[in-house]
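Student: pasting the sequence and the predicted model now:
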Amino acid sequence: MFYRIPSLGGLSPFVSLLSLALLAHNIDAASSGVINYGGDVPIGSKLVQVHVIYRHGDRNPKSPYPKSHYHDLKSWPGGWGELTDTGILQQIKLGILLKALYGPQNYGLLPEEFNVKIYKSVTTDVDRTIMSLIANQAGLWRSLKGKGIHEPDVQWNPTPFRVIADNKYDTIFGQNCSKAEKLVDMFRDERFEQLKNENLQLFQYAQENSGYEIMTHPTQICWLYDTLTVELLRKGIIPEWANALYPEPLESFLMEYLKAGSLTEEMRRLTGGPLLKTIITAMKNLTMGKDTIKMYAYSAHETSIYDVLAALCSPPKKPPGYTATLLFELFQYQNSFFLRILYRPGPDQTAFPMKIPGCGEQYICSLKKFEEITQHVLPKDLVAECTV
């Protein structure tokens, strides 16, 4: 846990949530139990850059199943798929944790105040990732005494970010890659038709009780998992009939859905490859004195987290939770540069270092070696490779 959330009192919800960024700025990341400092980093090494990929926070269902008791928007203030107050708080807490870990009191990578030459952030063009980034930066770049905006209920400074449009020219997240979408849809359709035939009674049961057209569109069984998860988190209960399906086998079906983006080398290059290439390029630029940015942040989705890990041949065993986070840390030791990768599966969970396949199963890997072992999943010309 990070800290206990106090009552919001009479303050307006959005302002109050952002103001909470100030409540735990002295948090000790090591003692909080949310960072595992393992990873064989040589004594005397200096952290010089970090890349943070995080999933958005808690959200409303993207769509209700037709027979849901909570099938209308009155049950979900804000709208379908939108970030919730809980999601805002989760991201504020994550921002606070990042400052505690990488700020002056720990690694010293980030200054106390925002600096455009030190920090850069981007997000996909979706409301919940945009709002997540804003909330995260409220926790990361808290307002300092005597500076910024200090209205009675607002102690927060706006910080810039970039929204990456969902079009074929997105080389950061690789959104709207026609070839990837075609391949993923094909594999998902084939796999879920197979799963339906292997679990015919179960799929029929799910359709009869949910109202989804699962027998005609088998992948909709993953929508059911998603909505049931949100109902359980937000309403505290799911229908009795769903206990035969949730969390298993629905969670396993969702994992099959996520796997579809990484079944072949070409798919890994088109899905997880763009973000991985973005990170490696920025790290190389820093080592050559062409970049001053110390932290890059990417507000994205569970598929983003899964695809990057899959591109590294380390796919997660469970679906990435809200605020699931990947940290790519670049260290300098004398004249050498190496990196470490940490993964935090969800809110209030420990971030742990990952062994890097292809690098001797070590927790650290030289930047040069890392680029070599990932070369096959880094797109050369994404726009051209995405053309169907």
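Tutor: Looks like it arrived, so ask away. Residues are numbered from 1 along each chain as shown.
Student: rest of the way, CA atoms for contacts and neighbours
Tutor: Noted.
Student: from the middle of its chain, how far away would the strand or helix carrying P274 be?
Tutor: Taking DSSP states H and E as the definition, P274 sits inside helix 273-287. Centroid separation between helix 273-287 and its chain, computed with Cα atoms, centre = their mean, to the nearest Å, is 18 Å.
Student: give the next helix or strand downstream of it.
Tutor: strand 295-300.
Student: mind giving me the packing neighbours of the next helix or strand after that following strand?
Tutor: Using DSSP H and E, the helix or strand that follows strand 295-300 in sequence is helix 302-311. When contacts are defined as 3 or more Cα pairs under 8 Å, 6 or more residues apart in numbering; DSSP states H and E, helix 302-311 packs onto strand 46-55, helix 265-271, helix 273-287.
Student: dropping in the other structure now:
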Amino acid sequence: MRFQNHGLIFFHFSLAFVFTKQTVSNDDDKLGTIVAANVVFRHGHRTPTKCYPKDPYNNLSYWPEGWGELTNIGKMQEYELGRWLRQRFNHLLSEIYTRDEIHIVSTDVDRTLMSAEASLAGLYLPKDSQRWSSDIKWQPIPVHTVPEHLDSILAMGAPCPKYNLESKRVMELPQIVDLMASFNDLLEYLTEHTGEKVTDLVKVQNIWSTLHIETLHSYKLPEWTDTIYPNPIKTAAAHIYSLQTYSPEQKRLKSGPLLKDMLQHFKLKLGDSSYVPDNLEEAELIKKQKVWLYSGHDETLGSLLNSLNLYNLINPPFASAVLIELREKDGNNFITVTYHNSTTEPPYLLTIPGCSELCPYKTFIELTHPIIPYDWFAECHPSHRIYDLTTELPYNSLAVFVMVTSTLLVFLLLASMSIFWQKQKPTRFYRKLKPDSI
């Protein structure tokens, strides 16, 4: 079976991704001083979320943690990430945890919640009054989350019909049709050997991820994988994040809320008048804070990088992180984007198109403005204008019309019945009889 070079095909219609392999440290004079930072990181090593039907390891006896759960390797990866963050932000954060300095958010998934806790264990070793046990060198630190179906910022799971329509349009573009056609041999091959119908890159991504995890566990892969693993399935799987944020509108609706949330932190820190917060009490707390951590998934990182035109078609590995940092140099403010994909390698400094490595704050804001939604919900649901305040989900316009119309009809029916019975009501309840004569 001969498979095509998908990377070259994609190059012909993709944006120019800039990935500068330049190491960077927080004390580099050329880059100035970090004064605030947003860190988005992927969870650590996990078990497969599911195996394909013909997988020889499609049994929980091989995965005692359960499907899609963090492993001990993953816990250590996140702990080491926390230790690395401590070194990087030691000048920003005190050794004693305080909510005034840091805020942690996670998607509502076991492996990301546990990854957040493991990284915090490395970031904040309990000291002094925060030592609550002589045996346990750990302290509980709050991790904030919301249900995935309501999370438009980090899990990107909140419903967005406009995004779905735009994604469908993108998949019908000639260049995307050609790209998908180049994967036909691979899809047919996977369908033949996995026992399931493989028709899209989402399933390719799931299969590649499963094979990758099995190799990390030193499980021998079936012989049929020799011609497709690690490539071309690895390269094909990596395309999923570029396709999910291919158009400007996809970028705006998928990764825009996360980028908006991060930049609002910087705007509050700098007193930028372009952002007026709704919650003044919360805004005052954010002004004090210096680091914001987001525990997410490979989709979170891949979509964010591609939205900034920085994705290099390589799946973000376990415990990798994207750092968007506010820096100060010579009295001016700048923003840098850094990619950390291993605790053993220095991070890479990235350069977004249209700016320099040390991007002036105002320039960065201007360059990212087109993919920042003003009102994400209104853009996602342009035909809905009535909201259910208890669930923050829209009522269907037709349902509202039927409800209002039905109420009016019932009211009119009751009024008509009342008038009818009023007319039928006798004028007298009895007739007075004349007394008999004596």
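Tutor: Alright, I've got the coordinates. Values in this document were obtained by computation on a predicted structure and should not be read as measured data.
Student: coming back round to it: can you add distance to S314 of the first structure and mean neighbour count and give the helices and strands packed on helix 302-311 of the first structure back as CSV?
Tutor: As requested, those are exported to CSV (distance: least, Cα to Cα, whole Å; neighbours: other Cα atoms under 10 Å):
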stretch, distance to S314 of the first structure, mean neighbour count
strand 46-55, 16, 24
helix 265-271, 12, 24
helix 273-287, 13, 20
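Student: report the secondary structure element holding the residue opposite E112 of the first structure in the second structure once aligned.
Tutor: Under the alignment by TM-score structural alignment, E112 of the first structure pairs with E95 in the second structure. Assigned by DSSP H and E, E95 of the second structure belongs to no helix or strand.
Student: Y124 is in contact with E95 of the second structure, correct?
Tutor: Yes: with contacts counted by Cα atoms under 8 Å, E95 of the second structure reaches Y124, the gap being 6.5 Å.
Student: those two: which has the busier surroundings?
Tutor: More neighbours surround Y124 than the other of E95 of the second structure and Y124, with 21 against 15 (other Cα atoms under 10 Å).
Student: which position in the first structure pairs with that one?
Tutor: When the first structure is aligned by TM-score structural alignment, the residue opposite Y124 of the second structure is W141.
Student: wait, what's in contact with whatever residue of the second structure lines up with Y322 of the first structure?
Tutor: Taking TM-score structural alignment, Y322 of the first structure has F318 as its aligned residue in the second structure. F318 of the second structure makes contacts with 42-45, 74, 77, 298, 341, as judged by Cα atoms under 8 Å, 6 or more residues apart in numbering.
Student: what does K267 of the second structure align to in the first structure?
Tutor: Checking with TM-score structural alignment, K267 of the second structure has K284 as its match.
Student: which ones are touching W138 of the second structure?
Tutor: 121, 125-126.
Student: and the helix holding P274 of the first structure against the second structure, how far off on average?
Tutor: With mean Cα distance after the TM-score superposition for the first structure, helix 273-287 of the first structure departs from the second structure by a mean of 0.9 Å once superposed.
Student: contacts for that helix, please.
Tutor: Under Cα under 8 Å, 6+ apart, the answer for helix 273-287 of the first structure is 49, 51, 171-174, 291-293, 308, 311, 330, 337, 367, 371, 377-379, 382.
Student: got the angle between that helix and strand 46-55?
Tutor: Using axes from the mean of the first three to the mean of the last three Cα atoms, to 10 degrees, the direction of helix 273-287 of the first structure lies 160 degrees away from that of strand 46-55.
Student: ok now stretch 56-72 of the first structure, how far from the chain's centre?
Tutor: Put simply, stretch 56-72 of the first structure sits 20 Å off its chain's centre (Cα atoms, centre = their mean).
Student: re the thing from before, quick one: the match of E112 of the first structure and K260 of the second structure, what's the gap?
Tutor: 29 Å (Cα to Cα, to the nearest Å).
Student: F318 of the second structure now?
Tutor: For F318 of the second structure, the distance to K260 of the second structure (Cα to Cα) stands at 25 Å.
Student: ok, the residue lying closest to S45 of the first structure once chain neighbours are set aside - contacts?
Tutor: Of all residues not flanking S45 of the first structure in the chain, Y333 sits nearest, at 4.6 Å (Cα to Cα, 6 or more residues apart in numbering). By Cα under 8 Å, 6+ apart, the residues touching Y333 of the first structure are 42, 44-46.
Student: go with 10 Å
Tutor: 41-47 (Cα atoms under 10 Å, 6 or more residues apart in numbering).
Student: SS state for G7 of the second structure?
Tutor: Counting by DSSP: H, G, I helix; E, B strand; the rest coil, the backbone at G7 of the second structure sits in helix.
Student: and the match of E112 of the first structure, what does it touch?
Tutor: Counting by Cα under 10 Å, 6+ apart, E95 of the second structure has contacts 86, 123-128.
Student: do I356 of the first structure as well
Tutor: Residues in contact with I356 of the first structure (Cα under 10 Å, 6+ apart) are 312-314, 339-341, 362-365, 370, 373.
Student: which of those are buried?
Tutor: 312, 339-341, 363-365, 370 (16 or more other Cα atoms under 10 Å).
Student: could those residues go into a markdown table alongside secondary structure and distance to M131 of the first structure?
Tutor: As requested, those are exported to a markdown table (DSSP: H, G, I helix; E, B strand; the rest coil; distance: Cα to Cα, whole Å):
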| residue | secondary structure | distance to M131 of the first structure |
| --- | --- | --- |
| L312 | coil | 28 |
| L339 | strand | 29 |
| R340 | strand | 28 |
| I341 | strand | 26 |
| Y363 | coil | 33 |
| I364 | strand | 33 |
| C365 | strand | 34 |
| F370 | helix | 33 |
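Student: in TSV, list these along with distance to E151 of the first structure.
Tutor: Shown next, in TSV, are those (distance: Cα to Cα, whole Å):
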residue	distance to E151 of the first structure
L312	46
L339	42
R340	41
I341	40
Y363	46
I364	46
C365	47
F370	48
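Student: ok, K362 of the second structure - how many residues close by?
Tutor: 11.
Student: and it? What does it align with in the first structure?
Tutor: Using TM-score structural alignment, K362 of the second structure lines up with K368 in the first structure.
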